[in-house]
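Enquirer: Just a sequence and a predicted model for now, questions to come.
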Amino acid sequence: MMLHPNQELEPPANPARFRDACEAWLKECQRNNLERATIRSYRGHVEHHIDKKIGVLLVADLTRGDIAGFMDDLQDEGLSRAMTRKVLEVCVLLSTRPCNWTGSTGTLRVT
């Protein structure tokens, strides 16, 4: 997985990173009383796969290509197709939720 050419490895803390979106989404899942096992599963996908690969990317810069490359990387590293699909489902759930962690209300859109 490659970062964008002008993107730093660790962007400044001020802009919203994908890991910030994940954490906000997991907290929302808890507030909405999702089953503990479901939240634990989602958190595992975030911690073991999503954050390590694309957590540093800025939400505003995230593209479909980034997600596609991320999925390819997971499978290249030996993650099963079924598990890769589950990780992708977390990304999709997160990307369609209403949010305000970017500084404005709206929906995270992956372009």
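Expert: Okay, I see it.

Enquirer: CA only for contacts and neighbour counts going forward, please
Expert: Noted.

Enquirer: for the strand or helix carrying residue 66, which positions count as buried?
Expert: In this assignment (DSSP states H and E), residue 66 forms part of helix 64-76. Neighbour counts using 16 or more other CA atoms under 10 Å place 66-67, 69-71, 74 of helix 64-76 among the buried residues.

Enquirer: Below is structure B, check it against A:
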Amino acid sequence: YTKEDRESVSKALLAVGLGGFETRPIDTLSGGQLQRTLFARVLLQDADLILLDEPFNAVDAKTVGDLIQLIKRWHGEERTIMVVVHDLDLVRQNFPETLLLA
């Protein structure tokens, strides 16, 4: 990997609250840390379309709030975001456009 690659990874991890985790083995991460790592991967991909399936499973309330802020940031950048979530209160509070499948 190049120096720029390593710097990009460090910035992405810092953005999701995992600064300093660059060399930590993935199998040592908690559920919340793993979800944050997956969000960092999305940051690195810089995609216009983001698909997230139950991104808030196994994470605490603070992590949910932090990850929702990232989703809102991506929305503000005019990216298309599709999220599968089963917590209807969370959906009502944070996702302005929804499709309910029953």
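Expert: Great, that's in hand. Just so it is clear, the structure is predicted and the values come from calculations on it, not from any experiment.

Enquirer: Just give the TM-score of the two.
Expert: Overlay of the two chains. TM-score (TM-score structural alignment, normalised by the length of structure 2): 0.35; 57 aligned residues with a CA RMSD of 3.6 Å.

Enquirer: still on that earlier bit, out of the buried residues of helix 64-76 of structure 1, which two sit at the greatest distance?
Expert: 66 and 74 (12.3 Å; CA to CA).

Enquirer: Now do the helices in structure 2.
Expert: 3-15, 31-45, 61-76, 88-94 (DSSP state H).

Enquirer: Quick check: chain neighbours aside, which residue is closest to residue 52 of structure 2?
Expert: Computed as CA to CA, 6 or more residues apart in numbering, the closest residue to residue 52 of structure 2 that is not its neighbour in sequence is residue 83, at 4.7 Å.

Enquirer: how close does the one you found get to residue 68 of structure 2?
Expert: Distance from residue 83 of structure 2 to residue 68 of structure 2, counting by CA to CA, to the nearest Å: 11 Å.

Enquirer: Check residue 76 of structure 2 too.
Expert: Taking CA to CA, one finds residue 76 of structure 2 at 12 Å from residue 68 of structure 2.
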